[in-house]
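# Turn this into a structure:
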Amino acid sequence: MSARHSDCPGMTWHEMDIRQLSFPDATFDVVLEKATLDAIMVEEKTPWEVSPQTACFIHKALTEISRCLKPGGRFVSITFANPFFRKPLYARTEYNWSIKKYTYGEGFHYFVYVMTKGEELSPEDAALEKKLLEDTESPPTVVATTQNEPEEDFLSNIDF
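Now for the predicted structure:
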């Protein structure tokens, strides 16, 4: 990238792990992310349930982004990820930011999330965080059955 953009004086390029940025605290007014988190999540089998490993990776990345933002700074995340899936990742009091969502496009939407450092979560986002914390503290419910049920073969039951 340095060679490709050698005609841009003053521009520098850094390669580093997003979970351990080498920038000092409160360095940036704006951090822009376009599909980086999507790329991190590409191996997930379903957006409904992010694996603990990926959730940990993203948490470390967002912690670092928050650390590097100046007070009043903005983290802008551009993605096709619906708020139902993305907001649970962003809605944490410890990141010390508010969340605003903007939707663009017709039919096929993309979303722009703007987190502002030093602002509190909205009551709605704080409630989402509280629910997520409660869900992780309570053990999953196990439903026991007394008989063996045959596996359903959905493909064989489809009338063509």
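
# Every contact and neighbour count from this point should use C-alpha atoms.
Will do.

# longest helix anywhere in this protein?
Longest helix of the chain, by residue count under DSSP state H: helix 52-68.

# What residues of that one count as buried?
By 16 or more other C-alpha atoms under 10 Å, the buried positions in helix 52-68 come out as 54, 57-59, 61-68.

# Residues in contact with it: which ones?
For helix 52-68, the external contacting residues (C-alpha atoms under 8 Å, 6 or more residues apart in numbering) are 18-21, 23-28, 31, 37, 40-41, 75, 89-90, 95-97, 117.

# Second input sequence below; structure requested for side-by-side comparison:
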Amino acid sequence: RFFPQLEPELRPGDRILVLGCGNSALSHDLHELGYTDVTSIDFSPACIAAMRARYAHCPGLRWAVMDIRALTFPDASFDVVLEKGTLDVLMVEETDPWHISPQAAAAMHRVLAEVGGGGTCVGVQRVDPIPMWAPEAFGWSLRHAACGDGDAAAFHYFLYVMRKGQPLDPRDVALGRR
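Next up, the predicted model:
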């Protein structure tokens, strides 16, 4: 449901990291659309083993067991980082989602460090808006939009697109300070 909003953010040849892939077909779907450099990580060894077996026929897909709070890739290893609610784990111990702790901000910085200059971080969330995506200190622009099938009664997702090295819009600066 969010591919129409996601595809303009991707370029052929992008090095893509999918955080918390679970058993989602997202990585495979990206591969089928021509994005052949996709690395997917998840905390669960059983999940990663199953995904490796399921998509062994796709040589551009790589799978790794990894905790998003302790990523081991060199900085700037990817052009795009994608997540579908995975970064919520960074907020689990937060008492106020409108005022995130230095620890949560540092963990988000670590995830963002995976993206090279001019790269993109795309998050798909169920809530809108969330200040986790808008701290001015990140040095990223932010665009967010609702995604759904157009039916007002349907469940919607919110797509957050952050672009490295571009300024935050003043309206989003206010969101980050909320």
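
# Next, the TM-score between them, please.
Scored against TM-score structural alignment, normalised by the length of the first structure, the superposed chains reach a TM-score of 0.65; 124 aligned residues with a C-alpha RMSD of 2.6 Å.

# ok, back up a step: ok, then the element right after the longest helix of the first structure?
Of the helices and strands lying after helix 52-68 of the first structure in sequence (DSSP states H and E), the nearest is strand 69-79.

# mean distance, that following strand to its aligned residues in the second structure?
Following the fit onto the second structure, the mean deviation recorded for strand 69-79 of the first structure is 0.8 Å by mean C-alpha distance after the TM-score superposition for the first structure.

# Just tell me the aligned range of that strand in the second structure.
Aligning strand 69-79 of the first structure against the second structure (TM-score structural alignment) gives residues 115-125.

# roughly how far apart are the equivalent of His144 of the second structure over in the first structure and Ala81 of the first structure?
Mapped onto the first structure by TM-score structural alignment, His144 of the second structure lines up with Lys101. Using C-alpha to C-alpha, to the nearest Å, Lys101 of the first structure is found at 11 Å from Ala81 of the first structure.

# circling back: quick one: distance of the one helix or strand the match of His144 of the second structure maps to to the chain centre.
Lys101 of the first structure belongs to strand 97-104 when assigned by DSSP H and E. Centroid separation for strand 97-104 of the first structure versus its chain: 12 Å, with C-alpha atoms, centre = their mean, to the nearest Å.

# residues making contact with it?
Contact with strand 97-104 of the first structure is made by 66, 83, 90-91, 109-122, 125, as judged by C-alpha under 8 Å, 6+ apart.

# residues of that strand that come out buried?
97-99.

# Could you do stretch 115-135 of the first structure as well?
115-121, 125-126, 128-129.

# Please apply the same query to stretch 112-122 of the second structure.
Across stretch 112-122 of the second structure, burial judged by 16+ other C-alpha under 10 Å covers 112-116, 119-122.

# would JSON lines of the residues you listed with distance to Arg62 of the second structure be doable?
Shown next, in JSON lines, are those (distance: C-alpha to C-alpha, whole Å):
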{"residue": "Leu112", "distance to Arg62 of the second structure": "20"}
{"residue": "Ala113", "distance to Arg62 of the second structure": "20"}
{"residue": "Glu114", "distance to Arg62 of the second structure": "16"}
{"residue": "Val115", "distance to Arg62 of the second structure": "17"}
{"residue": "Gly116", "distance to Arg62 of the second structure": "19"}
{"residue": "Gly119", "distance to Arg62 of the second structure": "20"}
{"residue": "Thr120", "distance to Arg62 of the second structure": "20"}
{"residue": "Cys121", "distance to Arg62 of the second structure": "19"}
{"residue": "Val122", "distance to Arg62 of the second structure": "19"}
